[in-house]
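> what follows is a predicted protein model with its sequence.
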Amino acid sequence: MTDDWATFGADLHIDPTGSTGLRAGLMDALREAVRTGRLTPGTRLPSSRTLAADLGIARNTVADAYAELVAEGWLTARQGSGTRVARRADPRPPAAAAPPRAKPPRGAPAYSLKSGTPDLATFPRAEWLKAARRALSAAPNDAFGYGDPRGRIELRTVLAEYLARARGVYADPDRIIVCSGFVHALMLLGKVLRRRRVREVAVESYCLGIHTRLLTEAGLRIPCLPVDEHGTRTGELHALRHAGAVLLTPAHQFPTGVPLHPDRRAAAVDWARATGGLILEDDYDGEFRYDRQPVGALQGLDPERVVYLGTASKSLAPGLRLGWMVVPRALAAEIAEAKGASDWAPGALDQLTLAEFMASGAYDRHVRSMRLRYRNRRDQLVAALAERAPHIRVSGIAAGLHAVLELPEGGEAEVIRAAAWQGLAVEGLAFYRHPDADLKREALVIGYGTPTDSAWTGALEALLRVLA
């Protein structure tokens, strides 16, 4: 007897139970599957030969059961189309006490200017598909295995070249760890820092709450450093006696939008060297600088004291779940071990596609195109505010995908409420404020990179109505 039956046909889970015979039991099981909706109208069933082999019964038994169910109207059978569940079969009975279908909430925003997301409609689908095809064709067999916890060597090699060229990062493939975005990287770092008996990680007084929560969930305290017009006041790190690391956004402080002053960059590195601490550099939108050359990565000042973190979330799309760390040599094996244990990483084919996309020059072309698009939006925002809301001061606009609109005291909550009435979702600076922050500014954080081109004009007009 051969086992050819295992290689043909579609699978169907069915249990022809009952005491009335195999044919009757099979018919009852099929009727029940259709009646309850497990087999939906139009579903193609296995051939009688396949199902008979799967169930270990005679083919004639299945064929007869199919024929009777066709006659009863449960199934249809056409030449070339096979046997399918009839579209006029009895509908699934409604669930008991089913709640009424939920309606969308009233006043759901028509537009969003929340920060943190690029224009997703501009994802380069055609170029990405070309890169994916080339990557899949050239993929070695080992790409379909579990692989190196550091990530595919092809991507790490391309990243080392790109980061050195575009961001001034000192890197080689052996010290790059590919991860599933910034959150994944921060989870790994939190775990490693706790193993190293670090008690505190200093953070900026304005930052993302999800990042601080990840650190506290790792068992780390998070004292904050004040932020002013020159960036984070890193000179105050020396007063934090138990801090073993600091999380910074030096190229474009998030969300206030100011770059870290050169003296403060040097002060952060001096602190790390003097104390053995680590700087965690979040370079979340370093490619998008408009008025002059991009500010180079802080990592270039001391690659052995800085962990550089970047992602494709702003330059391409957050849904790719692709990020990377460039780590000091002394940490590389430890972080790779922590990552290997979690086994949470982007797929090998996605990594190979990004490697091909970058190596072909498509990534550089896309970034340049988006840089021009976002700069035009920024300029439109600034010009429109100058014309229709000249009392609003705009800051943090030299780079990135968002701007900060300064408001008078007590104005932030009022403007957010007014925006909601206009169908516009916005966030205030208070959303990003550390609980221990001393300076409490009133401002809006406007993500002008978020809307699609078709929604941008409406979103801008709604904002102007609120502020004017």
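Received the coordinates, thanks. Numbers count the residues shown, from 1 in each chain.
> C-alpha only now, for contacts and for neighbours.
OK.
> can you tell me how far the nearest residue to Ala121 once chain neighbours are set aside sits from Glu356?
Counting by Cα to Cα, 6 or more residues apart in numbering, Ala121 lies nearest to Thr452, which is 6.1 Å off, once chain neighbours are set aside. Separation of Thr452 from Glu356 (Cα to Cα, to the nearest Å): 27 Å.
> more neighbours, those two?
Neighbour count, other Cα atoms under 10 Å: between Thr452 and Glu356, Glu356 has more, with 25 against 17.
> my guess is that one contacts Arg134. True?
Yes: using Cα atoms under 8 Å, Glu356 is in contact with Arg134, at 7.4 Å.
> what helix or strand is Val201 located in?
strand 200-204 (DSSP states H and E).
> next: Leu129.
helix 125-138.
> this is the other structure I want to compare:
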Amino acid sequence: MSALPVRLDRRSRDPLGAQLSAQVRDLVARGTLRRGDRLPSTRALAADLGVARSVAEQAYDQLTAEGWLTARRGAGTFVAAEAVPRPAPRPRRTEGQGGGLVRLSTGEPWIDPRHRAGWRRAWREVSAATPPRGYDDPCGLPELRVALAERLARTRGLVVDPDEVVVTAGTTAGFRDLLAVLPGGAVGVEDPGYRAAVATARAAGRAVVDLPAQARHDEASLRGLAGAYVTPAHQHPLGRVMPADDRLALLAASRATGAVVVEDDYDSELRYDVAPVPALAALGRDRVAYLGTASKSAPPGMRIGWLVPPPGVLDDVARHRAVVHDVGAWPTQRALLTLLRDGWLDAVLRTARRVYAERAARVAAVLAPHAVPAATSAGMYSTWLLPQDAALSAREAARRAGFDLPLLSELCRSAPETGVVVGFGGVSDAELDRALAAIGAGLGG
């Protein structure tokens, strides 16, 4: 065979033999060299490349050991592998197909750029801190658990010992930890509700039972369930606050059936009409597993949250996490500790509440002539009830303007509700104005 199409870089830190083997390997993988092709002898290849023969021999020996080449006595060295199959290139998605759209997401927060200095300071402290020598406490950084326990008591009326707080890699991770130790049985999830909770329960091998989101859950609705996943402070996505009587009924049903209530308290601190509603867990620590998250104040990419299990399963959760090493990343925990200590999260929430209140009013001004609000606005989104054909018209108009508008029906499993869910946290003011102008036009405004 003629010389191989390879080029060695003598200025590279990689040894010449490693460079040669990597390039020949790539030629085979891409199909440039095919099974059965004869390669130049090591003497000829070395002379062509201007290197010692030992360089070529080292490369051939390595590739032969890996199965890419085979040596035949008296005949030479041949390619022994097929090209690596490569998937066909995916067609580019056009804007009309959903690619490149700005999503009006219900879960992306607005963070005042004036708070960037505090964010950078937290990560500088992480870089200067000494990480643990091995795996950390399976329940999380002890200092962070102290800070979270203080915060839960101050902001949610939930008085717990720091040892009862488990740091997680977000809400779904905490839910997954809990499902791993609950007795067998199906899990009830609000409908419409949080799709990630449904997916997490099913991935854990649990059947999912739909719990009507605006109904009172009594003993009959929880019978046979291992747990019931609810969002009582701000039902996702309808926005309803669970009434006091319904809260007491749910706790009574939990005690009667043994089903653990899983409270996802994802954005309770973002109310701007009244003070935050106290946590359900504050009424029934023995029956409620409390899930919290930093993703509605800090960037969601931090992937950090917390779980306060009922006392009866706390030790089981800790043992499970110790076995599977399901511990949140130490740098993220350390950064959150600084953000809490410096008051960064509180400052972010204060400014975000003012922005969300103003944006919610702008959304209402456009949607109110055409739709019915599902509940009083709170947090970083509002939900509007519409016939499905009108909701589809609004979404299509938003898409033409470059925005992805979620449909309420996409969050339903058996519930019949239709409408749109307008998230306004993860966009700029200018983007929100453009989106609302398109939605209003799509609704005939």
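That came through fine. Being a predicted model, the structure only gives us computed values, none of them experimental.
> need the counterpart of the residue nearest to Ala121 of the first structure in the second structure.
Alignment note: Thr452 of the first structure maps to Ser428 in the second structure; criterion TM-score structural alignment.
> residue range for stretch 63-75 of the second structure in the first structure?
Under TM-score structural alignment, there's no match for stretch 63-75 of the second structure.
> centroid residue for the first structure?
The centroid of the first structure falls nearest to Pro318 when counting by Cα atoms, centre = their mean (3.3 Å).
> what lines up with that residue in the second structure?
Pro318 of the first structure maps onto Pro300 in the second structure, by TM-score structural alignment.
> contacting residues around its match?
108-109, 294 (Cα atoms under 8 Å, 6 or more residues apart in numbering).
> in TSV: those, plus distance to Tyr272 of the second structure, secondary structure and neighbour count.
What follows is the contacts of Pro300 of the second structure, written out as TSV (distance: Cα to Cα, whole Å; DSSP: H, G, I helix; E, B strand; the rest coil; neighbours: other Cα atoms under 10 Å):
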residue	distance to Tyr272 of the second structure	secondary structure	neighbour count
Glu108	17	coil	22
Pro109	15	coil	24
Ala294	18	coil	20
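> of the residues you listed, which stay in contact in the first structure?
Counting by both residues aligned by TM-score structural alignment, their matches' Cα atoms under 8 Å, the members of the contacts of Pro300 of the second structure that carry over to the first structure are 108, 294.
> any idea which of the contacts of Pro300 of the second structure is the one closest to Asp191 of the second structure?
Glu108 (21.7 Å; Cα to Cα).
> looks like the residue nearest to Ala121 of the first structure contacts Asp119 (just checking).
Yes: here Thr452 of the first structure reaches Asp119: they are 5.4 Å apart, a contact under Cα under 8 Å.
> what ranges do the helices span in the stretch 51-200 of the first structure?
Listed in chain order, the helices of the stretch 51-200 of the first structure (DSSP state H, counting those that start in this stretch) span 59-72, 125-138, 153-167, 182-195.
> tell me which of the ones you listed lies nearest to His261 of the first structure.
That would be helix 153-167 among those, by Cα to Cα, at 17.2 Å.
> in the closest one, what counts as buried?
153-164, 167 (16 or more other Cα atoms under 10 Å).
> for Tyr266 of the second structure, what are its contacts?
231, 291-293, 296.
> equivalent analysis for Gly209 of the first structure, please.
432, 434.
> map it onto the second structure.
Aligned partner of Gly209 of the first structure by TM-score structural alignment: Arg195.
> against Ala244 of the second structure, how distant is that match?
Counting by Cα to Cα, the gap from Arg195 of the second structure to Ala244 of the second structure is 26 Å.
> over to Ala394 of the second structure?
35 Å.
> ok, now Pro212 of the second structure?
17 Å.
> give me the more crowded residue out of these two.
Pro212 (18 against 11).
> that one against Asp218, yeah?
No: between Pro212 of the second structure and Asp218 there is no contact under Cα under 8 Å: 11.7 Å.
> distance of the match of Gly209 of the first structure from Ser409 of the second structure?
Arg195 of the second structure is 12 Å from Ser409 of the second structure, by Cα to Cα.
> secondary structure class for Tyr290 of the second structure?
Three-state call for Tyr290 of the second structure (DSSP: H, G, I helix; E, B strand; the rest coil): strand.
> which residue in the first structure aligns with it?
Using TM-score structural alignment, Tyr290 of the second structure pairs with Tyr308 in the first structure.
> shouldn't that match be in contact with Gly296?
No: using Cα under 8 Å, Tyr308 of the first structure makes no contact with Gly296, being 11.6 Å away.
> neighbour count for these two, which is higher?
Taking neighbours as other Cα under 10 Å, Tyr308 of the first structure and Gly296 compare with Tyr308 leading, 24 against 18.
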